[in-house]
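**Q** What shape does this take:
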Amino acid sequence: MSRILDTARARGALDPILLDRAETRTEAPPLGLDIAARIAEIDEPRLRRDRLARLRAELAARDYAGALLSDPMNIRYATGARNMAVWTMHAPGRYVFVATDGPVVLFEFGTTRHLWDGLGPVDDLRTSIPWFYFLAGPRTQEKTELWAKQVIGVMDEFGRSNRRLAVDRCEPWGAQRLVDAGIRLFDAQEPLEMARRIKTPEELKCMQLSVDVCDIAVERIRKALRPGLTENQVWSILHETNIAHDGEWIECRLLASGERTNPWFQECGNRVIEAGDIVAFDTDMVGPFGYLADISRSYVCPDRRPTPDQRRLYEIAQEQVLTNIELIRPGLGFREFSERCWSVPEAFVPNRYMMMIHGAGFVDEYPTVAYLQDYDDWGYDGMFEENMVVCVESYIGEVGGSQGVKLEQQVLVTANGAVPMSKSPFVDAMEP
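**A** The predicted structure is shown next:
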């Protein structure tokens, strides 16, 4: 190492600041929790086995021979195999065939196959044939044909004469080749969502760990908040905390301040936060083991006390979330919930959040619970069940108003009702 540094010095290739960092060894700053110990508490083989068993039960209930999965979160749910998750969301060059009664065959990039040797649920590891244009280029049709032969081959080998295959992502020219071979295609997302709706014991440990990490980030944001910071600077605290605790990514950029808090869904930017601004954010944090911590908080930037109007907005949003949490219990139907839920005051209805409740797991998942007035457009019925994890939402801001408040609490549905998973201050959090 010293010889490399000496050579770089002679060439003038190293910045003095980088030299100091390279030559000085310091211990990493302490984390908010002992992440290594918490990870060790998770029984990963059981985590993977239980998820695979839930998926196979859903496939069997629909008489599918198996599932062909390209969505990286579906691959991970079925196998535990993580590999460049965000990149493969738009470059689906790896996939898995899960036989309902047979092996799990993972098709992985040839240069990354070594990552998954010996991974429990994977019975057979083969090289994938990427057939999207970035890697296949003008050979897309050729690669599509080879990919289709792979899939038809595992169906012939393990389908036991059943030609019903669940598929999550498949370009039409590939799907047509499977159909031409006599394979009937069905939506894999339905059995996946139904499997994922109930969390296994190890999944609940993973989700609580992710929420605990998120709570640390939220507290750091609250302590760091001061006039003069940009929205992006504040948002970076969530990313840093998540990555330092073995987390993975943030789904959105939903932090806004001042007048940008109304209407909601404006992404964070370079606006400088001022004293007295409401700063509202929605974490959408994919943390350790790939599980979601999805809470929203709204604070007032220090050096100016909250105004009466800010307190009013916060109290209304808080009442909506707390009232709706109290309603949730196993056996309650989604539509019945919508009929009995807290009624949004008329002034805030036009800007209301897009839904009242959504499920959480790897990311946002089934179910979504619509406002009653939205049922004709996109609502559906269902039932809350024990060991679901859901997020209870509120956005309160008037059309034309100068600001708004976003609150959200992630809860576990237990036999006795819904229990918040986050300890981040919620009730009266706008108090100075």
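**Q** alpha carbons only for contacts and neighbour counts from here, please
**A** OK.
**Q** Show me what the biggest helix by length in the chain is packed against.
**A** Among all segments of the chain classified by DSSP state H, the helix with the greatest residue count is helix 201-224. Under the contact definition 3 or more Cα pairs under 8 Å, 6 or more residues apart in numbering; DSSP states H and E, helix 201-224 sits against helix 44-61, helix 231-244, strand 292-293.
**Q** Contacts for that helix, please.
**A** The set of residues external to helix 201-224 that reach it, using Cα atoms under 8 Å, 6 or more residues apart in numbering, is 32-33, 38, 42-44, 46-47, 234-235, 237-238, 241-242, 245, 247, 283, 285-289, 291-294, 299, 361, 421-424.
**Q** buried sites along that helix?
**A** For helix 201-224, the buried set under the neighbour-count rule, 16 or more other Cα atoms under 10 Å, comprises 202-218, 220-222.
**Q** Now do that helix against helix 231-244, angle only.
**A** Compare the direction of helix 201-224 with that of helix 231-244 by axes from the mean of the first three to the mean of the last three Cα atoms, to 10 degrees and you get 140 degrees.
**Q** Buried members of the contacts of helix 201-224 into ChimeraX, please.
**A** Paste this into ChimeraX to select the buried members of the contacts of helix 201-224, with burial taken from 16+ other Cα under 10 Å:
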select :42,44,47,234,235,237,238,241,242,245,247,283,285,286,287,288,289,291,292,293,294,299,361,421,422,424
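**Q** Can I get the helices and strands packed on helix 201-224 in JSON lines including distance to residue 109?
**A** Formatted as JSON lines, the helices and strands packed on helix 201-224 follow (distance: least, Cα to Cα, whole Å):
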{"stretch": "helix 44-61", "distance to residue 109": "21"}
{"stretch": "helix 231-244", "distance to residue 109": "25"}
{"stretch": "strand 292-293", "distance to residue 109": "27"}
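**Q** Quick one, which of these gets closest to residue 178.
**A** In terms of Cα to Cα, the element of these nearest to residue 178 is helix 44-61, at 18.8 Å.
**Q** what's that closest one in contact with?
**A** 65-67, 77-80, 99-101, 120-121, 191-192, 194-196, 200, 202-203.
**Q** Tell me which of those fall in strands.
**A** Cross-referencing the contacts of helix 44-61 with the strands (criterion: DSSP state E) gives 66, 67, 99 as the overlap.
**Q** Was I right to think the first one contacts residue 160?
**A** What it means is residue 66. No: between residue 66 and residue 160 there is no contact under Cα atoms under 8 Å: 10.4 Å.
**Q** Please give the structure of this sequence too, so both can be compared:
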Amino acid sequence: MAPDSLRPESLTHSPVDLPALRAWRLDRLREELKARDYAGALLYDPINVRYACDARNMAVWCLHNAVRYVFVPTEGPLVLFDFHNCGHLSAGNEVIAEVRPAIAWHYFAAAERGAELAGRWAAEIAGLVACHGGGNRRLAVDKCDFRGIDALRAQGVAVCDGQEVLERARRLKGPQEIACLRASVAVCAEAMGAMRAALTPGMSENELWSILNQVNAARGGEWIETRLLAAGGRSNPWFHECGEGIIEAGDMVSFDSDMIGPHGYCADVSRAFLCGDGRPRDEQRRLYRLAAEQIHFNMDLLRPGLGYRELAERAWKLPASCQANRYSVVVHGVGLCDEYPSVVYLQDYDAAGYDGVFEAGMAVCVESYIGEEGGHEGVKLEQQVLITETGVELLSTFPLEEALLGREI
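**A** Take a look at the predicted model:
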């Protein structure tokens, strides 16, 4: 059991006011809809549904089964379409005016009746657009296959990009969202402490990773997005998923939490531990120090008004030996999951970059992966921060490793 000082409730600055959280997010969403002159939004992605109305139900299952969606008019009552016999799950949620049974028309649910049911579904959605749109037929839709889009268009609905709307709305965090992020990173810190304490030679990568899951679930967290934990030679190059491999004394163990914690908010923090009681090798210390230097240098650059491309141009320069194995981004947004923006390395800008400006109220993750091409091990570090009016505030609380930094205590 963690000491009281490490309990997530002790590290959370304030309790979460759910009505205030819901109101803030719904207002943000409607501001973006108004700015684009949309009649409303139709949302399927469980993360977007959560943002719009704070209604959770089998989120991971619904990621691949289109059985649950919400209609959010720019002006008017919000309607949640929930799974079979699940209307009671939203009782007491003040932003949901009505719950209706969802119409599922994906193949698992409908088989050869898909076209028929998609037509019925589209007619119901078009009716809501007509009722609340004031003649505006422009509807933001986040995820929908071709059959649904065709059926909506046949009803005279103009289908627009809903994911843009949600990413732009989600980019700025309100006070209650920040409280949720603090709660999630507190749970993550508790889990990392438990992982650090349990790490012994002879355990498997899967056993170590399972501790993150257990603590998250016990503290009201929801799921883990990836299985990114690797030891020894499997830590370079990055992106090996954890497996049955045995962690040996002296191995560097790198991992990325990718943890969806309490209230559905993400704690995306990376750390690297040394297994066993031995002294780290000079090479391990060198790699770890480089990763820490990259994180701190780039954190110091962040401020409101800084451009995304400007950050890429001014960011810490990877050693030539680490360029080939560079991480996918320098910085990315974080909230209910990894979110907009995504700032890539400067050499990747022509292929995948875009510009924009950091704003106070954004929560972002500052990334580092240091693994030399052909090298044995790699180090993954990541800090989660809040951009303030003057710079950044560190949200992630679990410390870096003093022994690997060369500052034994």
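**Q** do you know which of the helices and strands packed on helix 201-224 of structure 1 lies nearest residue 135 of structure 1?
**A** Ranking these by proximity to residue 135 of structure 1 (Cα to Cα) places helix 231-244 first, at 29.3 Å.
**Q** So what's the residue count around the corresponding residue of structure 1 for residue 23 of structure 2?
**A** Correspondence of residue 23 of structure 2 to structure 1, assessed by TM-score structural alignment: residue 49. For residue 49 of structure 1, the neighbour count with other Cα atoms under 10 Å is 16.
**Q** And the corresponding residue of structure 1 for residue 240 of structure 2, how close does it get to residue 310 of structure 1?
**A** The criterion is TM-score structural alignment: under it, residue 240 of structure 2 has residue 266 as its aligned partner in structure 1. Applying Cα to Cα, to the nearest Å, one obtains 19 Å for the distance of residue 266 of structure 1 from residue 310 of structure 1.
**Q** who's more crowded, the two?
**A** Taking neighbours as other Cα under 10 Å, residue 266 of structure 1 and residue 310 compare with residue 310 leading, 19 against 14.
**Q** what stretch of structure 1 does stretch 284-296 of structure 2 fall on?
**A** Structural correspondence for stretch 284-296 of structure 2: residues 310-322 of structure 1, per TM-score structural alignment.
**Q** So which bits of the matching stretch are buried?
**A** Under 16+ other Cα under 10 Å, the buried positions of stretch 310-322 of structure 1 are 310, 311, 313, 314, 315, 316, 317, 318, 320, 321, 322.
**Q** Now do that stretch: everything it contacts.
**A** By Cα under 8 Å, 6+ apart, the list of residues contacting stretch 310-322 of structure 1 from outside reads 278, 298, 342-344, 392-397, 404-409, 426-428, 430.
**Q** By how much does it deviate from structure 2 on average?
**A** For stretch 310-322 of structure 1, the mean distance to aligned residues of structure 2 following superposition is 0.6 Å (mean Cα distance after the TM-score superposition for structure 1).
**Q** do stretch 216-223 of structure 1 as well
**A** After superposition onto structure 2, the mean distance of stretch 216-223 of structure 1 to its aligned counterpart is 0.9 Å, using mean Cα distance after the TM-score superposition for structure 1.
**Q** Which elements pack onto the longest strand belonging to structure 1?
**A** Longest strand in structure 1 by number of residues, with DSSP E as the criterion: strand 405-414. Under the contact definition 3+ Cα pairs under 8 Å, 6+ apart, strand 405-414 of structure 1 sits against strand 278-282, strand 296-300, helix 308-327, strand 389-396, strand 417-420.
**Q** could these go into JSON lines alongside distance to residue 165 of structure 1?
**A** Shown next, in JSON lines, are these (distance: least, Cα to Cα, whole Å):
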{"stretch": "strand 278-282", "distance to residue 165 of structure 1": "37"}
{"stretch": "strand 296-300", "distance to residue 165 of structure 1": "39"}
{"stretch": "helix 308-327", "distance to residue 165 of structure 1": "39"}
{"stretch": "strand 389-396", "distance to residue 165 of structure 1": "29"}
{"stretch": "strand 417-420", "distance to residue 165 of structure 1": "36"}
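**Q** which stretch among these comes nearest residue 152 of structure 1?
**A** strand 389-396 (37.0 Å).
**Q** With structure 2 overlaid, report how far the closest one is off on average.
**A** Relative to the matching residues in structure 2, strand 389-396 of structure 1 has an average distance of 0.5 Å after the fit, by mean Cα distance after the TM-score superposition for structure 1.
**Q** equivalent range in structure 2 for that strand?
**A** Using TM-score structural alignment, the residues of structure 2 aligned to strand 389-396 of structure 1 are 363-370.
**Q** try stretch 276-288 of structure 1
**A** Residues 250-262 of structure 2 are the counterpart of stretch 276-288 of structure 1, counting by TM-score structural alignment.
**Q** Just give me the match in structure 1 for residue 160 of structure 2.
**A** For residue 160 of structure 2, the aligned residue in structure 1 is residue 186 (criterion: TM-score structural alignment).
**Q** residues contacting that match?
**A** Residue 186 of structure 1 makes contact with 164, 165, 166, 167, according to Cα under 8 Å, 6+ apart.
**Q** quick one: the residue positioned nearest the centre of structure 2 from residue 161 of structure 2, how far?
**A** Relative to the mean C-alpha position of structure 2, the nearest C-alpha, by Cα atoms, centre = their mean, is the one of residue 337, at 1.4 Å. With the distance defined as Cα to Cα, residue 337 of structure 2 ends up 19 Å from residue 161 of structure 2.
**Q** quick one: residue 262 of structure 1 and residue 230 of structure 1, what's the gap?
**A** As judged by Cα to Cα, residue 262 of structure 1 and residue 230 of structure 1 stand 18 Å apart.
**Q** Look at these two and report which has more neighbours.
**A** Ranked by neighbour count (other Cα under 10 Å), residue 262 of structure 1 and residue 230 place residue 262 first, with 23 against 19.
**Q** give me every residue that touches residue 167 of structure 1.
**A** Taking Cα under 8 Å, 6+ apart as the definition of contact, the neighbours of residue 167 of structure 1 are 67, 68, 69, 185, 186, 187, 188, 189.
**Q** 6 Å instead, please
**A** With contact taken as Cα atoms under 6 Å, 6 or more residues apart in numbering, residue 167 of structure 1 is in contact with 67, 68, 69, 187, 188.
**Q** Mind telling me what residue 108 of structure 2 corresponds to in structure 1?
**A** With TM-score structural alignment as the criterion, residue 108 of structure 2 matches residue 134.
**Q** Next one: that match from residue 126 of structure 1, what distance?
**A** Noted for residue 134 of structure 1: a distance of 21 Å to residue 126 of structure 1, by Cα to Cα.
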